[in-house]
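Chemist: Have a look; sequence and predicted model below, questions after that.
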Amino acid sequence: MCSLSFYFLFLFSTLFFVLGIYYLLFDYSLFIEWEVFSLNGSMVVMTFIFDWMSLIFMSFVMYISSLVIYYSNDYMHNESNINRFVMIVLMFIFSMVLLIISPNLISILLGWDGLGLVSYCLVIYYQNVKSYNAGMLTALSNRVGDVFILISIAWMLNFGSWNYIYYYDFISDSFEMKVISMLIMFAAMTKSAQIPFSSWLPAAMAAPTPVSALVHSSTLVTAGVYLLIRFSPMLFIYDLGWFLLLIGCMTMFMAGLGANFEFDLKSIIALSTLSQLGLMMSILSMGYSNLAFFHLLTHALFKALLFMCAGSMIHNLNDSQDIRFMGSISSFMPLTSVCFNVSSLSLCGMPFLAGFYSKDLILEIVCLDWTNVLIFFLYFFSTGLTASYSFRLFYYSMSGDMNYYSVYSFDDKCYFISFGMIGLLIVAVFGGSFLSWLIFPIPYLIVLPWYLSFLTLFIIILGSYFGYVISDFNYCYNLFSLNFLSFVIFFGSMWFMPFLSTNYVSYLPLSLGYYTSKSFDSGWGELFGGQGLYSFFLYMIDYVQSLYDSNFSVYLLTFIFWMLILLIFFLIY
């Protein structure tokens, strides 16, 4: 089934990409409404929009999905029911496709909720305590966004239709649309894991690595960014961009710092995804929706490759994810090492790789735009942190001595894994330039002073050096001692966000429930509730039974009582 799914998805990916280029070149859009049924003059319609944006994004989702499923042939070869795994992944892809082509809040909710439910099934796939906890955190965090979408649907009843695309020209003074825009923005923040909803994204690493490659590149986490790109006119009309800009920059900064103190391979890459999502959100909030979409596509290419390389390492190291047990992997796995380093450099924004074309353009736009010092600092410092944790990852995994078992041997001979990585390596190198020619046929002309033009490259080199310095933990510990440890604990735990969004959210209602149960259910509730009524009915039954047991004496007493009453009435009258 893996091979069949791969061929079908690859075929559809090619078809949608060709259509997307055609629609982009001729500025063509297709809006399809299908009437499902009509009842008493009320029509229930299914609406789809096919424009260059939806078609190209769908082609990228299907291309990455096809290679991920093909890659799973090797990675999941011990799985007893591989067809079930493929079916769940296909449901996940279908939900994302439905969300991409929907200009209607109802069908968006179907895709949105489908992503949330199927992601829960994928996160708990290995069925252990850690997976269940991570799955519950993921599902409940995303449920908050589902509630915001449902409230938006209720508010949109005021307009008579849920096709938000109709109302771009009529919303400048609408209070209802302002509320809807705010709700959509908060919903997108939950799905794209912005502060304060960030803690579920590293927790979702409990899913199998092929699923992580899919989730963190082109599905689930990018759904919120894509929804806001579609709703971007409303963000600018109601001046909500400043809030989103601050949240995006803080998320980018927080994730970059956290990744520099993490030792779990998948968690580092997950935090890098969170950092890039913050970058997309922040540039989108500044009004450059096409640029955010461009970075979304290029990020999907190199991030899927990065996860595939990580999966190849984990697979060969007997499911070990700790980077401290790695080292000198380039000697044993040259192909994986090449792909890993290309994707890491692309993530950093190294010139002429896929990530460079979008990331460098974003930073130049930030230099050119009217931004304050804080935002400017957060953008460039976060870029330096990206280079820092990427170099740190290279330092631990590729250089030095092998830190795994001395008798252990591994290699690059898994055919399906190698094929999946090579398929993404090509697009991770050439995809950025090709997309930039397509999306920006007339290139941005950004004229900056030389010190701002070279600032990006300087920050990347400086960040790489910083990554090398903090990799030598003993040096840092001797330099900063206990203060450094406090720093590591705070920033390495994502500013305590996983604790704040789990223990501190659940502690109060759970303790309230405990005391309520103790006081009412096991206290006064027992006395006056079920147990009290039960005792009262038992007493009444015993009393009535005693009456029946002595019924002859009762009968005589009753007879005498009635005779006395009759005698009294006789004497009176």
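Modeler: Done, it's in.
Chemist: only C-alpha atoms for contact and neighbour calcs from this point on.
Modeler: Will do.
Chemist: quick check, residue 246 in a helix?
Modeler: Yes: assessed with DSSP: H, G, I helix; E, B strand; the rest coil, residue 246 lies in a helix.
Chemist: distance of residue 31 from residue 448?
Modeler: Distance of residue 31 to residue 448, given as Cα to Cα, to the nearest Å: 41 Å.
Chemist: And residue 13, by the same measure?
Modeler: Distance from residue 13 to residue 448, by Cα to Cα: 39 Å.
Chemist: So the two - more neighbours on which side?
Modeler: Set residue 13 next to residue 448 and count neighbours by other Cα atoms under 10 Å: residue 13 wins out with 24 against 13.
Chemist: give me the element the more buried one is part of.
Modeler: In this assignment (DSSP states H and E), residue 13 forms part of helix 2-25.
Chemist: Point out the other helices and strands that whichever helix or strand comes after that helix packs with.
Modeler: With elements assigned by DSSP H and E, the helix or strand that comes after helix 2-25 is strand 30-39. Applying 3 or more Cα pairs under 8 Å, 6 or more residues apart in numbering; DSSP states H and E, one finds that strand 30-39 contacts strand 42-50.
Chemist: try this one next to it:
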Amino acid sequence: MSICLIFFILLMLSSLILFFMSIYFMILDIVIFIEWQIISLVSSSITMTLLLDWMSLLFMSFVLFISSVVIFYSDEYMYGDLNLNRFIQLVLMFVLSMMFLIISPNLISILLGWDGLGLVSYCLVIYYQNVKSFNAGMLTALSNRIGDVALLMAIAWMLNYGSWNYVFYIESMKNHFEMQVISYLVVLAAMTKSAQIPFSAWLPAAMAAPTPVSALVHSSTLVTAGVYLLIRFNILFMNTLLSKLLLLISVLTMFMSGLGANYEYDLKKIIALSTLSQLGLMMSILCLGYSKLAFFHLLTHALFKALLFMCAGSVIHNLKNNQDIRMMGNLILSLPLTISCMNISNLALCGMPFLAGFYSKDMILEMVMMSYVNIIIFFLYFLSTGLTVMYTMRLIFFSLMGDYNFMSLNSINDSYWIMLKGMLGLLFMAIMGGSVLNWLIFPIPVMICLPLIMKLLTLIVIIMGVFLGYELFQLKIGIMINNNNLINFIGSMWFMPSIFTIGVNYMVLLLGYKIVKNIDYGWNEYLGGQYLYKWLMNNSLKNELFLNNELKIHFMMFIFLIIMFMFMM
């Protein structure tokens, strides 16, 4: 039995146990708070705290389920890799870090999971050791360090309260100045981890990692950590200026990534940009005050996005590591099972009725129509939803229709049985998961009262997105724009990668080099260590001179004292 199969069985069993526990906790409304005192010294004690409620147990169940399927899938995808054991260990460390983050009601233990995610993600992004992977890994690590620093500052601010267990203070002290500062820092940390504008550049760059890692990272672990943190902290910034600012940023992130995905030809980057779009959707509905709904979409998105990445990995494997969608026409004849799974997950991403994504996305859009939002936010919401359908349909048309343009004469078939079993395991959840979660999380139907035209608006947007996606596939829209500069601007995520890598990182690193050169190696040395060394050397030389001439000096002093004594007489 292979190592992948062993971990698959263990993680799947753990997932099932946690899922039934979460249902039990949800029905009886149980919350368990465990505090374990590791060490006590004088009056200070170091404690490890765990928070077990329906939300943390359900999220852990989903993370373990997806990671078990991904590890099972990796057995064949990473076949022949010399470092397969190292890869599996890194994935397990990644999952463990996420577990720490989910069950922590304490900012210190959250930082442990948070930094663990950042470090292990860097190791996984640079797994294929080439220059592109190293650059992507450095961009990922440096972007996430901003959030880590914000979280460290929040920990420092929480010293005002005497404990880092934020669950005790959020409700009672949300109007305190300290808690408001902490809320700003936590939101900054969540924005970097969930790649909101202006920190969006690292998320498509992280596609340099192996595809199983992308399936795990972009569905339920790294990128959703920021959203999950804000769901826990949502009481702090409800109905404040911060929530309005974050709403605008998240809606713009949705819009930007939706536009960019329509002009992208790299299969994995299109799916990465769709992840960015969905993260913007989760953040924005959270800012409107619907934290349960954001959590619901987080879980349903995890199911179909993991499946979508696994299907993309199978297609890339068959096309001998080619990721260009222009080479992928008419694949339904060669890869019927893989492309069927891929298109079902794509339709779930669109929000097609009665698939997993429909239940959360449709409810989110109807809640937006019932909320007090201005026309710009309303327009951007529905435009971004239309763009989501548009790039998804474009991807479906490129894989289903068109000509098979691949250059090499190689056999393409559904012969990767282990990978297919993994995908079919997730397929059932991508179809049924949304309705099951809807019945669990919202046992009482949500009352939504809208006029008929607004009720139909979501379906109208989807139908328009399908039509425009087909037109974009035919390149009619691309020809209509006919402005290369505009297309470059849209397709390159509003120049964010260039600004962030060449601009910010280069400037920051250059500034750091100058500071080190001028202060650490310059003034600090001149006035610090070197100055002290020279001063001691000079004094020791004077001392040595004094000691070498000790007899003469004593004789002179003796004569001087005699003369003085004679004068006094």
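Modeler: Thanks, I have the structure now. None of these values were measured; they are calculated from a predicted model.
Chemist: Just the TM-score for the two chains, thanks.
Modeler: Here the TM-score for the pair of chains, by TM-score structural alignment, normalised by the length of the second structure, is 0.90; 542 aligned residues with a Cα RMSD of 3.0 Å.
Chemist: Can you check which part of the second structure the helix holding residue 13 of the first structure sits on?
Modeler: The alignment of helix 2-25 of the first structure onto the second structure (TM-score structural alignment) spans residues 4-27.
Chemist: Could you do stretch 176-189 of the first structure as well?
Modeler: The aligned range for stretch 176-189 of the first structure is 178-191, by TM-score structural alignment.
Chemist: what comes up buried for that stretch?
Modeler: By neighbour count on 16 or more other Cα atoms under 10 Å, the buried set for stretch 178-191 of the second structure is 178-180, 182-191.
Chemist: Which of those residues sits closest to residue 42 of the second structure?
Modeler: Using Cα to Cα, residue 178 comes nearest to residue 42 of the second structure of these, at 27.8 Å.
Chemist: For the helix or strand the closest one falls within, which outside residues touch it?
Modeler: According to DSSP H and E, residue 178 of the second structure maps onto helix 177-193. The contact list for helix 177-193 of the second structure (Cα atoms under 8 Å, 6 or more residues apart in numbering) reads 143-144, 146-151, 153-154, 157-158, 160, 170, 173-174, 197, 199-200, 222-227, 229-230, 233, 236-237, 242.
Chemist: Which elements pack onto whichever helix or strand comes after that helix?
Modeler: Downstream of helix 177-193 of the second structure, the first helix or strand assigned by DSSP H and E is helix 202-205. Applying 3+ Cα pairs under 8 Å, 6+ apart, we find helix 202-205 of the second structure packed against helix 131-157, helix 267-287.
Chemist: first to last residue in stretch 439-449 of the second structure, what's the distance?
Modeler: 20 Å.
Chemist: State the span of the first structure onto which it is aligned.
Modeler: Aligned using TM-score structural alignment, stretch 439-449 of the second structure spans residues 437-447 in the first structure.
Chemist: which parts of the matching stretch are buried?
Modeler: residue 439.
Chemist: hang on, the earlier thing: what comes up buried for the match of helix 2-25 of the first structure?
Modeler: 4-5, 7-8, 11-16, 18-19, 21-23, 25-26.
Chemist: For the second structure, which residue occupies the most central location?
Modeler: With distances taken as Cα atoms, centre = their mean, residue 223 lies nearest the centre of the second structure, 2.0 Å away.
Chemist: how close does the equivalent of that residue over in the first structure sit to residue 288 of the first structure?
Modeler: Aligning on TM-score structural alignment places residue 223 of the second structure opposite residue 221 in the first structure. Distance, residue 221 of the first structure to residue 288 of the first structure, using Cα to Cα: 19 Å.
Chemist: same thing with residue 407 of the first structure?
Modeler: 53 Å.
Chemist: okay, these two: which has more neighbours?
Modeler: Higher neighbour count among residue 407 of the first structure and residue 288: residue 288, with 17 against 5, using other Cα under 10 Å.
Chemist: With residue 252 of the first structure as the reference, measure out to that one.
Modeler: To residue 252 of the first structure, residue 288 of the first structure is 18 Å away according to Cα to Cα.
Chemist: One more: residue 413 of the first structure?
Modeler: From residue 413 of the first structure to residue 252 of the first structure the distance is 37 Å (Cα to Cα).
Chemist: Repeat that for residue 298 of the first structure.
Modeler: Residue 298 of the first structure sits 17 Å away from residue 252 of the first structure, going by Cα to Cα.
Chemist: and what of residue 406 of the first structure?
Modeler: 39 Å.
Chemist: quick one, which of the two is more surrounded?
Modeler: Neighbour count, other Cα under 10 Å: between residue 406 of the first structure and residue 252, residue 252 has more, with 32 against 7.
Chemist: Under a three-state scheme, what state does that one occupy?
Modeler: Look at residue 252 of the first structure: counting by three-state DSSP, its state is helix.
Chemist: After alignment, which residue of the second structure pairs with residue 270 of the first structure?
Modeler: Taking TM-score structural alignment, residue 270 of the first structure has residue 272 as its aligned residue in the second structure.
Chemist: ok, and the closest non-adjacent residue to that match?
Modeler: Closest residue to residue 272 of the second structure apart from its sequence neighbours, by Cα to Cα, 6 or more residues apart in numbering: residue 204 at 5.6 Å.
Chemist: And the equivalent of the one you found over in the first structure, how far from residue 342 of the first structure?
Modeler: In the first structure, the residue matched to residue 204 of the second structure (TM-score structural alignment) is residue 202. Counting by Cα to Cα, the gap from residue 202 of the first structure to residue 342 of the first structure is 23 Å.
Chemist: Verify the assumption that residue 236 of the first structure is located in a strand.
Modeler: No: applying three-state DSSP, one finds residue 236 of the first structure to be helix, outside a strand.
Chemist: Can you report how many residues lie near the counterpart of residue 312 of the second structure in the first structure?
Modeler: Aligned counterpart of residue 312 of the second structure in the first structure: residue 310 (TM-score structural alignment). Residues lying near residue 310 of the first structure (other Cα under 10 Å) number 21.
Chemist: try residue 129 of the second structure
Modeler: Close neighbours of residue 129 of the second structure, defined as other Cα under 10 Å, add up to 10.
Chemist: Could you check which residue of the first structure pairs with it?
Modeler: Checking with TM-score structural alignment, residue 129 of the second structure has residue 127 as its match.
Chemist: secondary structure class for its match?
Modeler: With three-state DSSP as the criterion, residue 127 of the first structure reads coil.
Chemist: cool, residue 523 of the second structure as well?
Modeler: Assignment for residue 523 of the second structure (three-state DSSP): helix.
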